[in-house]
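Participant: predicted model, plus sequence, below.
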Amino acid sequence: MCGIVGIVSEDINIVPLLVRSLKRLEYRGYDSAGFAFVIEGKIVVLKDRGYIDHVVKEYNILSLYSNIGIAHTRWATHGQPSKANAHPHTDCGGLVAVVHNGIISNYVELKQYLEEKGHIFRSETDTEVIAHLLEEYIVNEKLTPLQALHRLVKTLKGTYAIALLYAKTPNRIYFAKNVSPLILAVSPTYGLLASDIPSLIEYSRKVVVVEDGEYGFVEPGNIVLYRDGKVVNWRPRIHVVGWSVTDIEKAGYPHFMLKEIMEQPRALYDTYSGALADENIVKAAKLIIESNKIFITGAGTSYHAGLTATYYFARIANQLPYTFISSEADLYADLASEETVLIAISQSGETIDTLKAVRLFKERGAKIIAISNVIGSAIPREADVTVYTRAGPEIGVAATKTYLTQILILQYIAISTGLLKGLYTENDAKEYIKLLGQAPKAVEQSLQRASPHINRLAMRLHREEHMYILGRLLGAFLALEAALKIKEVSYIHAEAYPAGESKHGPIALVQKGFPTIFIGTPPVQIVEKIASNIEEMMSRGAFTILIGLNCYEDVKADFRLLLGPCNEYLAPYYIMPPLQLLAYRLAVLRGYDPDKPRNLAKTVTVE
């Protein structure tokens, strides 16, 4: 959840680079920010509650000169948002400055031990124990920084990505990692590390993912990596990132969320094209047909993609997976065995709850299929088979293009599974796959048709504080994602239900003008049922909205938007982009920044 960046050079002033790089992690969400530099042999720490721009202006940071620095954006987990609790943290003597992402689970006992040794703490955070431990090891026990790091890795329990400065080595940034993500970049000029790729892409497209239990340092033009006191050869692990700085900029759009909604045709085209040649889709299908239980897991939007996949596996592959939210994995893992497959969905590949679910299932012998947008991330490294979406970088906190690319990959795996099970011929499978190739055009046409109508609808709804979003079968799953988008960015309390459930409680809240959105999806057998549900809501005064496909042309509602042919395989691509656009328009009309929803982080790396 927090953002970490470190840059070191021989003699180049890295201060403006560090500020720019940290700002590229703003999408992860934060409540405070800070910087540490070595200047004239001393560590200088500048931090405060609030946005990066505030901290930079408050301390006139861009007027400084330093060849080395670390920076951090913090979401509060231990200790409230405050200047004292913001990172970096230092030791008593000011020789060490530390930034950290994660949770140190044994920090209470470590803090007590250090206080007994005479260390004085100035914050409420778990991170500060790291700085004092290093001081204890280096100053009092006379260990070298690398020896101290080795000892630190053995001592700390929990999750962490750590970057630190030591005043006496002003050309090295030290690091250590367990569970929380940490990336190194290969550069002839700089030493570079960060918690995510966007902050480093300006300087290098070659990255190395640090693995659990590893530690070391970066220096100008060099990386030194250790595990258990032994040097690790990192060069075979270099990944070349397939996108550039322009991909992580707004490119003239007012917000990343709008840019990424509009990028969906391209993201789907790239994902579809990649899937056509991806042998891992067939490998994933083989694992599925060799299993006796299939589970799908994810968090947030990825969970909703998994629910949608449940529908398609049932329809295409005659198989009904168990789909669960990753944070509830403890219950489901007890049902796993060597004949189980878990499909783990994570945009970042680092979502902590999904990673924990993967590890719980692996402990019981389950096979893992990962679906991720980030090559080399943690969950793919744990998986037996990985299929990557090719959505490109997604900066907006509210997932848009990665959601639809996840659905496309899951549909493709379902088709391959059905083919391997002999449910249809190879020609039939080719027709299904050819149909998926229409997804980019479906999104493009839908957005073109919907945009003016969505603008008008948003004007009608933006002062509302509550709404329902209802659907049946596939539509119920799409409704969940639509409600999440609206809640995330506009802060309107949107609740999704299967439409048939409305009479079992939710309808009690409906009164004159209450907005109720109905998702109109195939199969045609449910059209009359949705029509009946709409009439039921209208009779109680609800403002009814129908967003669906052309098979609903005879269904009445106060506001109707029909978006394309009645095809269940293309339904998400016609229906979801306008709903994403509605969430975006509502946020803007209500005066909120859809790229920075309050209290939310793009990548959740703490439990």
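Facilitator: Right, received. Where do you want to start? This structure is a prediction, so every number in the text was calculated from the model and none was measured.
Participant: please count neighbours and contacts with C-alpha atoms only from this point.
Facilitator: Will do.
Participant: name the residues of the helix or strand hosting Leu287 that are buried.
Facilitator: For Leu287, the enclosing helix or strand under DSSP states H and E is helix 279-289. By 16 or more other Cα atoms under 10 Å, the buried positions in helix 279-289 come out as 280-289.
Participant: next SSE downstream of that helix?
Facilitator: Next element after helix 279-289 (DSSP H and E): strand 293-298.
Participant: for that next one, packing partners?
Facilitator: helix 301-317, strand 322-325, strand 340-346, helix 352-363 (3 or more Cα pairs under 8 Å, 6 or more residues apart in numbering; DSSP states H and E).
Participant: just give the number of residues close to the residue nearest to Tyr107 when sequence neighbours are not counted.
Facilitator: Of all residues not flanking Tyr107 in the chain, Asp126 sits nearest, at 5.6 Å (Cα to Cα, 6 or more residues apart in numbering). Using other Cα atoms under 10 Å, Asp126 has 21 neighbouring residues.
Participant: one step back: which of the helices and strands packed on strand 293-298 sits most buried?
Facilitator: strand 340-346 (a mean of 28; mean count of other Cα atoms under 10 Å).
Participant: comparison target below:
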Amino acid sequence: MCGIVGYIGNRQAYPILIKGLHRLEYRGYDSAGIALIDNEHLKVYKAKGKVDELEQFAQQKDIAGTIGIAHTRWATHGEPNHNNAHPHYSQSEEIAIIHNGIIENYTVLKEGLMKEGYTFQSETDTEVLVQLIEYMKKTNATDLPTAVQLALSQVVGAYAIAVLDKHHPDLIVAARKGSPLVIGIGEDEYFIGSDATPIIEYTNKVTYIGEEEIVTIKRNEPLKIKTIGNIDKTPQIQQLELTLSQLEKGGYPHFMLKEIFEQPHSLSDCMRGRVNVDKDNITLAGFIDNREKFLNAKRIIITACGTSWHAAQIGMYAIEEYARIPVEVEYSSEFRYRKPVIHKNDIVIAISQSGETADTLAAVELAKQHGAFIFGICNVVGSSIPRNTHSGCYTHVGPEIGVASTKAFTAQVTVLTMLAILIGKENGTISHDEYLKLIRELSLIPDKVSEVLKKNDQIAELAKTFTYASNCIYLGRGYNFPIALEGALKLKEISYIHAEGYPAAEMKHGPIALISNEMPVIAIATQSETYGKVLSNIQEIKARKGRIISIVTEGDNIIKNLSSHSIEVPATMPCLAPLLSVIPLQLLAYHIAVVKGCDVDQPRNLAKSVTVE
């Protein structure tokens, strides 16, 4: 959600900034802009639409300068247009700002500035902030870092900002609260990013800016960091594990398809060093270090959003089945506002691919205030959730660029399943034989995912028949019910076809009224103890001339014969079935979107990292 890039050094900034914006396109955006300083000339260029349109607009402009900031905007305050795009000038056009996040008290601040004679060119909260910075700089006769500090002390909300001053062509001031910001450290140059993707091409040395920290980035000088409360901080330099090749499509037409096909490898990476068939054990450092907390927990609360919430639902099934600990799954956005009852002996598991999901971060803070133990499950090393939780587990699947999550989802499910099995083994709620069986079957999942991926051509052909559909229903039971939700979400996200997921038994409590020969019904019907019940639900749909597309276990001819189309997946244990049954649904959504001509990697209105509420 929104992207920030910045550069200061000896090279020309424009090519670096534009390339960085392209790297950040996966985050989702609707306008783009750039600000450069050259000989105390502060130049701002921006355009509605894609980064390509910004490049076209800037072709005949003066783009010289060795310092600059750039931004891709996902609209919050004000519609996507030129005026609302970032960067924003101050009234004197001496200062420019880019901003991710939301300033919640911008209306009050704006009213105060208008009384001081300030006028506004946009509908954004961001322009209010740059005007406030200029006001503080002039009324206090101070420098830019101090003006930023004074302004932010009056701000309520979330932000990651980078600020330029035309009178200081060797300086960028950046700050963050609730929205990520990383500084790359090169040879006599610095890079700024809302994440590491625009930086890795130039350096693997970074420092992550902490909450309410302001960094002064000056040409040929060490970074200076202080808090809004004026406490000096020492930059903590880290080495990035990211590689440039991970950010390329590798011959695939879209990142989403690449990431779907990466899942055998990404699941192996997720389990590497954790699932050991030879030694018959599962090892999770985050569990081992906090073993007693997990074994003494009276309740586990899992909080997440979107796809991660669906993974949490599967985790709930697994933890309750194998560890016999009651689990509640909460939407982070609701959890934080409904005054939840949280006890000190509760464990709260926070799940986020990016580690920056604003609602989940807020839920973490709420749980910490109540004294609960917080365990994070995240993909991005160094992101906010790992830094704000007591312990946790990285999924280790590499960068996920496609907005619609695929490999991150299966890795989250894998981590939750490993955790459930491990807790169950340690507290004696599963037998040793079942523990061994689970380990061995889990180790086979990457190869079984590879088998499912061989159905890609079959699924691509099936997708061609969906161009007429405007609504779909997804059905599943048990572990496959969250997969019905996830399959429906994927279809909605990238093909813009309305879809809903239901427990199969709920069909007769309302949704069955929608069934007709024009309503595709996708039934996830792999072998499980509820197989007979799902079969009955499918027969009810068939009797009403519903068109059934089924996901079944290899060798199943009963449901296959009732279906218009059927996709087989290898047999596995019910708790691991979601890792296989979700793959055809990811591919189906992908190919339907391609047939419809949709922008698969950057679907409309969506953002990869949701850093605002």
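Facilitator: All right, it came through fine. Predicted model only: the values in this text are computed from it and were never measured.
Participant: related to what we said a few turns ago, between the helix holding Leu287 of the first structure and strand 340-346, how many degrees?
Facilitator: 140 degrees (axes from the mean of the first three to the mean of the last three Cα atoms, to 10 degrees).
Participant: identify the residues contacting helix 279-289 of the first structure?
Facilitator: With contact meaning Cα atoms under 8 Å, 6 or more residues apart in numbering, helix 279-289 of the first structure is reached by 275, 294, 341, 367, 369, 385-387, 412-414, 416-417, 420-421.
Participant: post-alignment, it versus the second structure, mean distance?
Facilitator: Comparison of helix 279-289 of the first structure with the second structure after fitting gives an average deviation of 3.0 Å (mean Cα distance after the TM-score superposition for the first structure).
Participant: that helix versus strand 293-298: what angle between them?
Facilitator: Using the same axes, to 10 degrees: helix 279-289 of the first structure against strand 293-298 is 130 degrees.
Participant: give me the angle between helix 279-289 of the first structure and helix 301-317.
Facilitator: Going by the same axes, to 10 degrees, helix 279-289 of the first structure makes 70 degrees with helix 301-317.
Participant: farthest-apart pair in the buried residues of helix 279-289 of the first structure, please.
Facilitator: Spatially, the most separated pair among the buried residues of helix 279-289 of the first structure is Asn280 and Ile289, at 14.3 Å (Cα to Cα).
Participant: re earlier: just the buried residues from the contacts of helix 279-289 of the first structure, in PyMOL please.
Facilitator: Entered in PyMOL, the line below selects the buried ones among the contacts of helix 279-289 of the first structure, by 16+ other Cα under 10 Å:
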select buried, resi 275+294+341+367+369+385+386+387+412+413+414+416+417+420
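Participant: closest to Leu581 of the first structure among the contacts of helix 279-289 of the first structure?
Facilitator: Tyr412 (25.9 Å).
Participant: which strand or helix spans that closest one?
Facilitator: helix 401-420.
Participant: what stretch of the second structure does that helix fall on?
Facilitator: Helix 401-420 of the first structure lines up with residues 407-426 of the second structure when matched by TM-score structural alignment.
Participant: rewinding a little: of all the helices and strands packed on strand 293-298 of the first structure, which one is nearest Tyr497 of the first structure?
Facilitator: Nearest to Tyr497 of the first structure, of these and by Cα to Cα, is helix 301-317 at 13.1 Å.
Participant: and that closest one against the second structure, how far off on average?
Facilitator: Looks like 0.8 Å for helix 301-317 of the first structure (mean Cα distance after the TM-score superposition for the first structure).
Participant: in the second structure, what range does that helix match?
Facilitator: With TM-score structural alignment as the criterion, helix 301-317 of the first structure aligns to 307-323.
Participant: give me the contact list for the matching stretch.
Facilitator: 302-304, 325-331, 351-353, 405, 409-410, 412-413, 416-417, 419-421, 423-425, 427, 429-430, 478-479, 482-483, 485-486, 489, 575.
Participant: how far does stretch 456-476 of the second structure sit from its chain's centre?
Facilitator: Put simply, stretch 456-476 of the second structure sits 26 Å off its chain's centre (Cα atoms, centre = their mean, to the nearest Å).
Participant: for it, how far is the first residue from the last?
Facilitator: End-to-end distance of stretch 456-476 of the second structure (Cα to Cα, to the nearest Å): 22 Å.
Participant: equivalent analysis for stretch 204-212 of the second structure, please.
Facilitator: 24 Å.
Participant: circling back to that earlier point, what's the closest of the helices and strands packed on strand 293-298 of the first structure to Asn222 of the first structure?
Facilitator: So among those, helix 352-363 is nearest, using Cα to Cα, at 29.7 Å.
Participant: so where is the helix or strand following that closest one in the second structure?
Facilitator: Using DSSP H and E, the next helix or strand after helix 352-363 of the first structure towards the C-terminus is strand 367-372. Under TM-score structural alignment, strand 367-372 of the first structure corresponds to residues 373-378 of the second structure.
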